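Visitor: here is a sequence together with a model predicted from it:
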Amino acid sequence: MNVRLFVLLFVAALTACATSPLGRSQLQLFPESQMAQMGVAAFQDMKTQQTLESSPQTNRYVNCVANAITAELPEPRDWEVQVFKDDSANAFALPGGKIGVHTGLLDVAKNQDQLATVIGHEVAHVLASHANERVSTSYIASTGLQLAQVAAGEPTPAKQQLFGLLGLGAQVGVLLPFSRTQESEADLLGLDLMAKAGFDPRASIPLWQNMGAAGGGNPPEFLSTHPSHQTRIGDLSRRLEIAMPIYEQAKQAGKRPRCG
């Protein structure tokens, strides 16, 4: 890297500081409009590669939970929700208003509140601009990643890397998990978000216990770099002091999702 390029990147890093919803400093080099374009491209790519779930009942159920969650965002918008026929206990949300849920998750999330725990967690990653943070960090480290061309182009290792950074798993490329800090942040934000929508935040504890059991004692791929079960459950238990009053207020306001 030449000196001039290094200086430009250094200045960009200094001027691209942002703050997460929980007050953590972040690096965000890209406008949300560009992140949204990349998210939309990644989602479309996945829909062409993966088998879509055709059951109307399953799709209605997942859409009901997801729509209740996204309605509580600071800037509500129409999110596209797609159920993928895949046995892995996985889900994701992308910039640009895209949510994907694997059918295997429905075997682990036993009810609407547990499903809301996962969807709330994934949407919280978008709310906290975690993908922007990861793409920005990668861009600083490797200027060879031409984002606009990569997102819309043919399958390449760079495209797989970009989709991994956005939050997609190994189905479409290299799995690049969120950091433990980002995962913990999404846990707490997601708990508040599901409570605002009228889902019981106490369901988060058995959900993550189910996730651990699904891995035969080892965390499944979805949890590979997440905080340990003990740390996660402890953090969520403490956060219930904040989330439960939010939940009670939501119920009083008539927010009582019945997704089945």
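Guide: Ah, there it is.

Visitor: all contacts plus neighbour counts: C-alpha atoms, from now on.
Guide: OK.

Visitor: my guess is G120 meets K196, correct?
Guide: No: with contacts counted by CA atoms under 8 Å, G120 stays clear of K196, the gap being 10.4 Å.

Visitor: can you work out which residues contact both of these two?
Guide: Taking CA atoms under 8 Å, 6 or more residues apart in numbering as the criterion, G120 and K196 both touch I69.

Visitor: correct me, but P201 touches P245?
Guide: No: applying CA under 8 Å, one finds P201 not in contact with P245, separated by 10.2 Å.

Visitor: make sure L207 is indeed in a helix.
Guide: Yes: assessed with DSSP: H, G, I helix; E, B strand; the rest coil, L207 lies in a helix.

Visitor: now for it, how many residues are close by?
Guide: 21 (other CA atoms under 10 Å).

Visitor: next: P219.
Guide: There are 18 residues near P219, going by other CA under 10 Å.

Visitor: got another, please set it beside the one above:
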Amino acid sequence: MRLATVAASLLATLALVSCSKSPTGRSQLMLMPAQQLEQMGDQSYQQMKQELTVSSDAATNAYVRCVSDALIATLPEPYRSADWQVTVFENEAANAFALPGHNIGVYTGLLDVAENQHQLAAVIGHEIGHVIAEHSNERVSSNMMVGLGLQVGAIIADTQFDKENAALLMAALGIGAQVGILLPYSRTHESESDRLGLDYMADAGFKLDEAAQLWRNMSANSGTNPPEFLSTHPAPSSRIDAINNYIPQLTVASSTPNCQR
């Protein structure tokens, strides 16, 4: 009875959310209220501002804000009119992020890798893409469903196998879920955000070929990369090839932003 109840709940939930679509038309699993994720994003952002050193360099802040504003002006509503917060953190990591609730963070270490406004736009546009495609919701939802699936597996293991074989089955299910579902899901998100970021770059007038160069820079900066099937990100070569294949489909705005550091 317990197995039937859990399985029925799983199927009912999947049926309920199967109609969700990403900005690129991909089917999505969405279980969390968007407002709740925005509140969580706001809380995380405020916590980071308290725990990390916020840059006080006026020129750096103006530069990052200029690139961010150029991209935000191209976004679909309601994101275009939202009050986006942009913060530069004094940190040597080559990193940036965007959180639900319209929050953007850029580490100063990224500015050593992103050599110009176009490359910086590639990173910020990519991170904004994660927010607009609601990848955090999708990620949390997939983890919830995998957890529910593993509960079903545990019930089957307990009722159909002896203790030793049940433990082996659960270990195999855990590895299968990680490699077969969760990691590829993340790679899908990364690739989708690359495309969305390129869309925003094109609409804002940034040079698209600089996006591929940015990821070459990031690859050189990151050192040894894990095998693609065990990574949450596409391999650098796969990512660059996908970017170069997508660029010809886009039309770049005639005016180019003039963001200077």
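Guide: Cool, got the structure. Owing to the predicted nature of the structure, the values given are computational and were not obtained by experimental measurement.

Visitor: ok, P201 and P245 of structure 1, which is more surrounded?
Guide: Remark: of P201 of structure 1 and P245, P201 carries more neighbours, 26 against 14, as counted by other CA under 10 Å.

Visitor: need the counterpart of that one in structure 2.
Guide: Superposed on structure 2 with TM-score structural alignment, P201 of structure 1 falls opposite L208.

Visitor: could you do G215 of structure 1 as well?
Guide: In structure 2, the residue paired with G215 of structure 1 is S222, using TM-score structural alignment.

Visitor: which elements pack onto the helix or strand hosting Q161 of structure 1?
Guide: For Q161 of structure 1, the element it lies in under DSSP states H and E is helix 157-166. Judged by 3 or more CA pairs under 8 Å, 6 or more residues apart in numbering; DSSP states H and E, helix 157-166 of structure 1 is in contact with helix 130-141, helix 147-152.

Visitor: out of those helices, which gets nearest to S237 of structure 1?
Guide: Among those, helix 130-141 comes nearest to S237 of structure 1, with 23.4 Å by CA to CA.

Visitor: okay, buried residues for that closest one please.
Guide: If you call a residue buried by 16 or more other CA atoms under 10 Å, then helix 130-141 of structure 1 has these buried ones: 130-140.

Visitor: kindly report the same for stretch 153-171 of structure 2.
Guide: Of all the residues in stretch 153-171 of structure 2, those buried under the rule 16+ other CA under 10 Å are 153-154, 157, 166, 169-170.

Visitor: quick one: neighbours of the match of G215 of structure 1, just the number.
Guide: By the criterion of other CA under 10 Å, S222 of structure 2 has 10 neighbours.

Visitor: tell me the contacts of it?
Guide: Counting by CA under 8 Å, 6+ apart, S222 of structure 2 has no contacts.

Visitor: try 10 Å
Guide: By CA atoms under 10 Å, 6 or more residues apart in numbering, the contact list for S222 of structure 2 reads 94, 216.

Visitor: that older thread, what touches both of P201 and P245 of structure 1?
Guide: Common neighbours of P201 of structure 1 and P245 are listed as 192, 195 (criterion: CA under 10 Å, 6+ apart).

Visitor: export the helices and strands packed on helix 157-166 of structure 1 to TSV and tack on distance to M35 of structure 1?
Guide: As requested, these are exported to TSV (distance: least, CA to CA, whole Å):
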stretch	distance to M35 of structure 1
helix 130-141	7
helix 147-152	10
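
Visitor: ok, which of those comes nearest V108 of structure 1?
Guide: Comparing those under CA to CA, the one sitting nearest is helix 130-141, at 25.1 Å.

Visitor: average offset between that closest one and structure 2?
Guide: Superposed on structure 2, helix 130-141 of structure 1 shows a mean distance to its aligned partners of 1.4 Å (mean CA distance after the TM-score superposition for structure 1).

Visitor: how about the nearest residue to Y246 of structure 2, chain neighbours excluded?
Guide: R195 (7.3 Å; CA to CA, 6 or more residues apart in numbering).

Visitor: for the match of P201 of structure 1, give its distance to R80 of structure 2.
Guide: L208 of structure 2 sits 21 Å away from R80 of structure 2, going by CA to CA, to the nearest Å.

Visitor: check L250 of structure 2 too.
Guide: Distance from L250 of structure 2 to R80 of structure 2, by CA to CA: 20 Å.

Visitor: same check, this time on R187 of structure 2
Guide: Relative to R80 of structure 2, and taking CA to CA, R187 of structure 2 is found at 26 Å.

Visitor: more neighbours: which of those two?
Guide: Remark: of R187 of structure 2 and R80, R187 carries more neighbours, 20 against 14, as counted by other CA under 10 Å.

Visitor: so that one is in which element?
Guide: Here R187 of structure 2 is assigned to helix 183-204, by DSSP H and E.

Visitor: ok now that helix, how far from the chain's centre?
Guide: Centroid separation between helix 183-204 of structure 2 and its chain, computed with CA atoms, centre = their mean, to the nearest Å, is 8 Å.

Visitor: which other helices and strands contact it?
Guide: Judged by 3 or more CA pairs under 10 Å, 6 or more residues apart in numbering; DSSP states H and E, the packing partners of helix 183-204 of structure 2 are helix 58-72, helix 117-132, helix 135-160, helix 209-222, helix 236-246.
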